[in-house]
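Peer 1: Prediction below, plus the sequence it came from.
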Amino acid sequence: MNRKVLHTLEFDKIIENLTDHASTPSGRELCRTLEPMTHIDDIRLAQRETSDAVSRIIHNGPLSFSGVHDIRGSLKRLQIGGVLGMSELLHISSLLSATARVKSYGRSNMEDGIADSLTEAFSLLEPLTPLNQEIQRCILSEEEMSDDASSGLRHVRRSIRVTGERIHSQLNTLLNGNRAYLQDAVITTRDGRYCLPVKAEYKAQVPGMIHDQSSTGSTYFIEPMAVIRLNNELRELEAQEQKEIEAVLAVLSSSAAEQAVYLESDYELLGRLDFIFARAALSAHYKCTEPVFNTEGYLYIKDARHPLLDPRTVVPITAELGKEFDLLIITGPNTGGKTVSLKTVGLFTLMGQSGLHIPAFEGSQLAVFDEVFADIGDEQSIEQSLSTFSSHMTNIVSILEKADSRSLVLFDELGAGTDPTEGAALAISILTFLHNMKVRTMATTHYSELKVYALSTDGVENACCEFDVDTLRPTYRLLIGIPGKSNAFAISKKLGLPEYIIEDARKRIGSEDTAFEDLLSDLEKNRVELERERLEVNSYKAEIAMLREQLSKKQDRLDENREKILARANEEARKILADAKASADETIRNINRLSTKSGVGKELEKERKKLRDHLDKVNSSMAVKAQKPKKAYRPEDFRVGDAVRVLSMNLNGTVSTLPNPKGEVTVQMGILRSQVNIKDLELLQEDTISTPIGNMGKKEIQKNGHSGSIRMSKSSSVSPEINLIGKTTDEAIPELDKYIDDAYLAHLPQVRVIHGRGTGALKNAVHQFLRRCRHVSSYRLGDFGEGGTGVTIVQFSNDK
């Protein structure tokens, strides 16, 4: 990839930002030398590594590479048998500590049994824990070695301390006995030897070796004869200490040399991982996604945001190239975003081929190009000199010599800087040459001739950067398939240029140019209208999908409630039949027992009567007592919309159809719809039908004539409250369960459950049941005037 385009498309600024996210020397070096690749397998592997690093950061948090120093120089000295200093060994220790931390981070995915493109790199890290622990045990800092580094060092340092104490003792004795001779009552050192500051006039009174003299000459620093031997001994011990330290460093260096291969590998692996995680951090910073690469030269980026623009103001663009057309000509007014569109496409290609994610919508596609060429400069000046044109033309000539079908070429203001007629002709010829060579090309221009060229040439497409004439502001949206207008007249009019001047300018434009501009205006109006209609259609589709989903959920709930009601009815019927069977069996046993005795007629008749009474009681509990209408009705008495009561079912409803020849009409009773004979109906004469709602109130629905439409409750007999006082928990909960279902099907918004205060056991059981009930949206204890803590107010969900 040519170096010039990396600067032109500001890829070097991306590299600077990437380098800021790396922390190791080798990682930063890899970032600085990153360049686009041209082999698709290498690109896909790099993209996969970046994505895997992003995934690890999301699941396990960021990874720190702090503490990694450049140890390559130390490793070279180890290879030739050199001995490392304490700072170099501490750098190795710091590297190994970072290695252990990074390997532990990478082990989190391995514990879950998930392998990715980074698993191998993490597994190859060798923390060399014994070597690291030994270095940390022996060396405390870059200038201090531990006493426990070796037994010889510990012994020498103990001797140094003892000798130093003897020297101080001797000097303190001399200091206390010769205060008159001393300039200051202190012990000082010169050249590492302990001395006393003696006044110049008394230097003969203190025998010893003179080491130094003050700048004024009034003080001599004398080493007394009494401590010379001890000072000499101390010097020997210090020399011996240094030898012991060097011996320890030699041992540690030898141990490190044995692991030099692993140390070098760890350094390189940490740098590579740091480089990969820097790419992941850059991806998170710019909110990027992984692009999909192809080798067919097809490029499609959706909602692309140039990473170097302010993320709060940047407008996403969508660009396409290489499938239905391989040449895209972008037109439109200045400052409309044409150059940004070119740079975005070119920069994304360079970023993607470098293994970096791009700030665009998920699934955006990029092609692999061997070369990217760009002729992009500052063409916003009113006056353009010949030298500017010559410079651009020299660059274009170089591009035409090198470009092929695996190249991406970007031209900004192609043909500008010279006579418009000649410039347009040159631009068309250059683009035709590249188009014939199947070179993927994007070019911006102001020339109308290029708009016509795009409209009349296969494989060439127009595009424009949208401009809002009402606000005189560009929207920066890239619209493919529509040529752009310069909008010079509209902008001039908005800025106050007199209308007569604008009209005069219009007359000076050829009729063909005027017609073409009018055609562009009509196309833009149609596009805006189609865009608005498309948004409306999408809105309607979303609403229809939501309603369909709500209807499906409602139907599922109704089916579930129906199954629940049927199951409960079957269970109740089973209990009634079992009770009747048990009573009959007991009666039969009594009859058989009495039949063996004489004179038992009365007793047998008593048992038969007892059985008949029990069966009558069972029948009365299972049968619905049919009521008779107050008067006989004729078919012509019923009209659609009449409010009626179905006597056999004790339900109110609305007539939906006129009577058939059999005298049957369809009646809608809440969610129930059934055919009923008019003999089982009674017309309701009330002007209003009331159904109970919250807080014991009523909602009246007016009925006008015979055409009123009323939403009926399940049954007019469903009470807005249930009294459970006096019942045990086992008795109350099944009764409450049935009541809640009935009230919910009756469309009551809320009900009252009376459970009393008592010990609170019944209240707790009621609340526990309501907590599990899917029909109940909320419940609360009653307020003052509603029954207080002896009552629970239940609110039903309104999603029926």
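Peer 2: Sure thing, it's come through. Numbering: from 1, shown residues only.
Peer 1: Please make it C-alpha for all contacts and neighbour counts, starting now.
Peer 2: Noted.
Peer 1: if I look at H446, how far off is D378?
Peer 2: The gap separating H446 from D378 is 15 Å, by Cα to Cα, to the nearest Å.
Peer 1: Comparing the two, which residue is more hemmed in?
Peer 2: Legend: neighbour count by other Cα atoms under 10 Å for H446 and D378, higher for H446 (22 against 9).
Peer 1: any idea how far that one is from K493?
Peer 2: H446 is 20 Å from K493, by Cα to Cα.
Peer 1: Second structure follows, compare the two:
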Amino acid sequence: MLQATLQILEFNKIVALITLFTVTAPGKKLAQALRPLQQRDQVELSLQQVNEARALLEDRGSPPLGGSYDLDKTLEHVSTSGAWLSVTALLEIADSLDAARACGRYFGAEELAPSLSTEVKQLELLPDLRDLIRASINPAGTVLDSASWQLADLRSQSKVLRGRIRSVLESMLSDSHFAGVFQEQLITERNGRYVVPVRVDHRGRVKGFVHDESSSGQTLYIEPAAVLERNNALQALLHEEQREIERILLQLAAHVGGASTQLAANQRILAHLDYCAAVARFARLTDANMPQITAKRQLELLQVRHPLLLLDNEGQPRQQRAVAIDLRLGKKHDTLIISGPNTGGKTVALKTVGLLFLMVSAGLPIPCDPKSRVYLFHKIFADIGDEQSIEDNLSTFSGHLARIRRILKHVDGNSLVLLDEAGTGTDPAEGGALALAVMDRLRAVGARTVVTTHLNMIKSYAYLHERVENAAVEFDPRTLAPTYRLHYGVPGASSAFTIARTMGIPGKVLSQADSYLGRQERDGLAMVEQLNSLHTQLEQDRREAQQLRNQAAQEREKRRKLLSEFEQKREQLLDKARQRAEQMVSETQAQMRRLLKETRQLGTKTDGIAVQQQADLMRQVRETKDQLHTQLPEAQTRYPAPTKVTSGEIVRITTLNTEAVVRQQNGKEVELSLNGKVMRLPLTALEIFEPRRFAKTAKRTTSVRSHIEYSNFKPQLEVAGLRVEDALPQVDRLIDDALLHNWKSVTVVHGRGSGALRQAISELLAHHRAVTAFHAADDSCGGNGTTVIELGE
């Protein structure tokens, strides 16, 4: 049954495509033997290794497998005692060893390919054998002199003897005694012996043996008697050289035979690497991914495409992109009934389910969303297409029944069953009833089933059983063309009249056909079409809403990143300020120690000048200390981000470093009131105080600008007599409270004194972002002892 199912679902075409992408003969053999695997761990390992090969392909380009040859016949030949190998076979072995070494480097990246890197570590590089072959045979296939000293000596003798023979013949060619005898001044070879071209009419003037004549008969190729002995000696040397070459090849063959086990293992590994790289190329061209293997008996194929709609038979991408669909089975429903118009994609959807399942079972990635989930059913059955056979006396309906009989005989609870055009080929009522009975049987044994149909009886089956679901292939009534999308929860209309109209069937015929339909049938068809139209519109609205939600999420993420970057920059600036402050502390402490030392030295003197100097030094100490405190950045107390807030609670906005009042909380977002304005921020952008603070609720008026009671706020602050480090936080708090209460002007009474406190407050106000201006008060209001602060919006 499996072989028939593989053929029906066109798994062989996937095998052929992957075979196209192999580069070695062993890899091609391995690809051609591709079949579904038996164990889950085998499937997961194969998927992982293909994923690793794809990562390497994208990072490093194609693997160096071109030198890997099929060595099966060679290794079988050397297993025979006394066998020797040709130079071609030996070079293939050396090339295969070079390929193994190169693949060891290519696939050895553990960070990109941990599984494949473990596999290539098992390659036996056999450097001694490889070097021996390379030292004995050059790439052109010639046995080198370095192969043995005997061969080198024989070739040296042959070279000397050749030179002597040519010297004798050249003397003859230039001898005036033989003028006009030779056809041309040329020394050539016939049958491995040196000869000269003699004109046929001067043959008697050169003693020797005739080895050949020209096609015209005007030239004879004669071996002169003067070189006869030397030619004989050369032939003897050449025979000895050939025997020595055969001895060398026999010796190399023995070395190969001793390493035949390692070479065979290398070939298996290299073939598997070639296969993984071929599948990786296929996956890249089809945008295939590795789905999740689940232990639950369900299929959740998201955004899947049929691979044969993506690549042609030559492995080239098709121009028209296939429509992606979602195919779900087993999570909430054990049976899926797909209906809709002809040419709408029902059978393609059915074949897509079966073929993609087979591919995953064989350890192949599939064109899908990576979140897809696949259960590895133990069996798969398919009744797709016409099995009519004149020879076997089978009609279309009989062919379907034969398949159904085989399916019912072998199906169990771990089976996936695919039935195309259930109930067709006979009377619709009887065929539909038989199809329903078959579906009952399949559901009873626990199988997962996908059915395509046009019969309303089968469509209505989904409404009678809880775990059976309808799905419709979409048909656009405006363009009168299928969209190939799949909608769940509604049956599909066959739209036979619509398709017939697009195919050119005369209108009168269609009108007559419509008259044969009963009113109830017409109403039912119209209702199905309306349901499909409504579902299509709802699906479009859902997609648009999802797109808007995605855009909103992107905007929120963008805003969060901007706030995060702002906070990071703010922290960086504060860190720099603190580092500068620490440096100033060190410098000031050193200066204070120096001044105090001078003060103590002057403390022993009693004259008025010394006392005055001591007083001056003490004043410098105080001024230096005050200057230090005015320039030290105040450490900001950090509070935790809240998980829940209460209406009326005061919180701090971390990025703005200001306080706001909570209006209400909506999930993880909080609606805040700040200066009479409403804003929304996530909880992570806020801090709560410890202990928690709450604003007093103001009495309702016609114009409410804040939830904080105004009567508690005083626009004037007394800090006279306070130290700088105690006064500045109170001034900063005064400004914040004034902003919250919408005051435009406040005053700070600091007194005249030495002027240090006034100077520190002025520096604070000069850098405060909410202060637009500040100045001394009128003399009647305190003069230089009071500062008036003007605030912006």
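Peer 2: Arrived safely. Computed from a predicted structure; not experimentally measured.
Peer 1: Residues contacting the helix or strand where K606 of structure 1 lies, please?
Peer 2: For K606 of structure 1, the host element (DSSP states H and E) is helix 601-622. Outside helix 601-622 of structure 1, the residues that touch it by Cα atoms under 8 Å, 6 or more residues apart in numbering are I576, A580, S583, A584, T587, N590, I591, L594.
Peer 1: So among those, which ones count as buried?
Peer 2: By neighbour count, with 16 or more other Cα atoms under 10 Å, those hold I576, A580, S583, A584, T587, I591 as buried.
Peer 1: Look at the residue nearest to the third one when sequence neighbours are not counted and say how many residues are nearby.
Peer 2: Residue nearest to S583 of structure 1 in three dimensions, not counting chain neighbours: L611, with 7.3 Å by Cα to Cα, 6 or more residues apart in numbering. By other Cα under 10 Å, the residues close to L611 of structure 1 number 18.
Peer 1: And for L486 of structure 2?
Peer 2: 23.
Peer 1: Give the full set of residues in contact with the counterpart of it in structure 1.
Peer 2: In structure 1, the residue matched to L486 of structure 2 (TM-score structural alignment) is L478. With Cα under 8 Å, 6+ apart as the criterion, the residues that contact L478 of structure 1 are I317, T318, A319, S341, A463, C464, C465, E466.
Peer 1: Name the residues of stretch 658-668 of structure 2 that are buried.
Peer 2: E659, A660, V661, V662, R663, Q664, Q665.
Peer 1: ok, now how distant is L519 of structure 1 from A180 of structure 1?
Peer 2: To A180 of structure 1, L519 of structure 1 is 113 Å away according to Cα to Cα.
Peer 1: Repeat that for L45 of structure 1.
Peer 2: Distance from L45 of structure 1 to A180 of structure 1, by Cα to Cα: 84 Å.
Peer 1: repeat for R527 of structure 1
Peer 2: 107 Å.
Peer 1: How about I576 of structure 1?
Peer 2: Counting by Cα to Cα, the gap from I576 of structure 1 to A180 of structure 1 is 125 Å.
Peer 1: One more: A121 of structure 1?
Peer 2: 74 Å.
Peer 1: again, but for N232 of structure 1
Peer 2: From N232 of structure 1 to A180 of structure 1 the distance is 27 Å (Cα to Cα).
Peer 1: Can you identify each of the helices in the stretch 401-550 of structure 2 by residue range?
Peer 2: Assigned by DSSP state H, counting those that start in this stretch, the helices in the stretch 401-550 of structure 2 fall at 428-445, 456-459, 461-464, 496-502, 507-516, 519-602.
Peer 1: Which stretch of structure 1 lines up against the first one?
Peer 2: Residues 420-437 of structure 1 are matched to helix 428-445 of structure 2 when aligned by TM-score structural alignment.
Peer 1: Flag every buried residue along that stretch.
Peer 2: Going by neighbour count (16+ other Cα under 10 Å), the buried part of stretch 420-437 of structure 1 is G423, A424, A427, I428, I430, L431, T432, L434, H435.
Peer 1: nearest to M86 of structure 1, of those?
Peer 2: Taking Cα to Cα as the measure, M86 of structure 1 lies nearest L434 of these, at 63.8 Å.
Peer 1: wait, what's in contact with that closest one?
Peer 2: Here L434 of structure 1 is in contact with L400, R440, T441 (Cα under 8 Å, 6+ apart).
Peer 1: Please report the number of neighbouring residues for the last one.
Peer 2: Just to be clear, that refers to T441 of structure 1. 24.
Peer 1: would you turn the buried residues of stretch 658-668 of structure 2 into a markdown table with secondary structure and distance to D41 of structure 2?
Peer 2: Output for the buried residues of stretch 658-668 of structure 2, formatted as a markdown table (DSSP: H, G, I helix; E, B strand; the rest coil; distance: Cα to Cα, whole Å):
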| residue | secondary structure | distance to D41 of structure 2 |
| --- | --- | --- |
| E659 | strand | 58 |
| A660 | strand | 58 |
| V661 | strand | 58 |
| V662 | strand | 55 |
| R663 | strand | 56 |
| Q664 | strand | 53 |
| Q665 | strand | 49 |
